[in-house]
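# here is my input, please return the structure:
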Amino acid sequence: MPDAPPPSLDPVQLGAYFTLIEVTSLLRHAVEQQLREAGNLSYVQFQLLARLGDSPTGSHRMTDLADGVVYSRSGLTYQAGLLEKAGLVVRAPSPDDERSVTVTITDAGRALLAEVLPGHIEVVSGLLFEPLSPADVRALAALLAPVRDHIRAAPPRSAASRRRQAQ
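As a prediction, this is how the structure comes out:
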């Protein structure tokens, strides 16, 4: 029985993949530069503050934050620690589950978020949305949502057993 050929991408798929990766990398670089200059924040720190700032309670469990920002638990713990040292968040045992830690944005965190957000919006609008028509933006959102949902259909990393992750 002959070996099956290795999976491949056709030229259009390959081009779409490389274009997506290039656009994502260029946009992230510009966003990271703006966040460093405007608020001395890393991209992950901004994501944490933004998610907390959008929450009605200003709080999230660390595991949920790690899944939401697609970051390792240990890396997120480190980033949250830096934000806590800066007075931008506080961490405390979860009232619902003593094994969980809850992160809450502080007034200083909300103030910094409000300070960096206009520049962040300007960068994203100028680089990502300016060259697109409103119909293009709707089409882009419609194309990316099922891909995101397909990728996220697997259990979040925080739900995987630590033993399996170590292997």
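
# all contacts plus neighbour counts: C-alpha atoms, from now on.
Noted.

# what about the longest helix in the chain?
helix 11-39 (DSSP state H).

# just the buried positions in that one, please.
Neighbour-count burial for helix 11-39 flags 27, 31-35, 38 (criterion: 16 or more other Cα atoms under 10 Å).

# now the residues you listed as JSON lines including distance to residue 59?
What follows is the buried residues of helix 11-39, written out as JSON lines (distance: Cα to Cα, whole Å):
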{"residue": "27", "distance to residue 59": "28"}
{"residue": "31", "distance to residue 59": "24"}
{"residue": "32", "distance to residue 59": "24"}
{"residue": "33", "distance to residue 59": "27"}
{"residue": "34", "distance to residue 59": "25"}
{"residue": "35", "distance to residue 59": "22"}
{"residue": "38", "distance to residue 59": "24"}
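
# this one as well, want them side by side:
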Amino acid sequence: MPDPSHAVDPVQLGAYFALVEVSSLLRHAIEAQLREDGGLTFVQFQILRRLQLAPSGSARMTDLADSIVISRSGLTYQADKLERDGLVARVPSPDDERSVVISVTDAGRALVGTVLPGHEEVVTRMLFEPLSHDADALTRILEPVRDHMRAAPPRSAAPRRRRGRTGPSHPGVT
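Have a look, this model is predicted:
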């Protein structure tokens, strides 16, 4: 029997489901627009846009994976596809022989330029127009939640689970 002291109250539950539904509906519309305008997935767009916004146009793969909240293997898979299409380039890091640096190419920048107006239109129409002038309020609500969630060690620093092994990856950790 669930412990009633740990139950989410109806208002919190309603807020949670509204957030999940808004996120799902917005992502679905964005994914359709990105596919139609540029043949990109949402994750591929995130990779290209984050790199485009980086001062050097580059990032360590591990840092990029953490920033867009994707597994290292998932980022590697997407980077392989983007690299084959000439949208990114990867090179060993000059600072750390274990790291790889990924950079957006001119073709990647051009593709972002092609899809960005439609992306901004979808986000504006679906998210910001209904809010009217309350985008600042949404930011004030979501930033502390995001910061709280990001306070944990980055995904790249989390211990890896070994295949075939059950239980915690470190003794004494539950």
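
# rewinding a little: the longest helix of structure 1 aligns to what range in structure 2?
Alignment of helix 11-39 of structure 1 against structure 2: residues 10-38, by TM-score structural alignment.

# ranges for the helices of structure 1?
Per DSSP H, structure 1 carries helices over the ranges 11-39, 43-54, 62-69, 73-85, 107-124, 134-152, 162-166.

# quick one: the alignment partner in structure 2 of residue 154 of structure 1 from residue 5 of structure 2, how far?
In structure 2, the residue paired with residue 154 of structure 1 is residue 152, using TM-score structural alignment. Applying Cα to Cα, to the nearest Å, the value for residue 152 of structure 2 to residue 5 of structure 2 is 25 Å.

# centre-most residue in structure 1?
Nearest residue to the geometric centre of structure 1 (Cα atoms, centre = their mean): residue 69, 3.3 Å.

# now for it: which residues touch it?
By Cα atoms under 8 Å, 6 or more residues apart in numbering, residue 69 of structure 1 lies in contact with 44, 47-48.

# out of those residues, which comes closest to residue 55 of structure 1?
residue 48 (10.8 Å; Cα to Cα).

# which residues touch residue 85 of structure 1?
So residue 85 of structure 1 contacts nothing (Cα under 8 Å, 6+ apart).

# equivalent analysis for residue 92 of structure 1, please.
Contacts for residue 92 of structure 1 (Cα under 8 Å, 6+ apart) come out as 101-103.

# and for residue 109 of structure 1?
So residue 109 of structure 1 contacts 49, 87-89 (Cα under 8 Å, 6+ apart).
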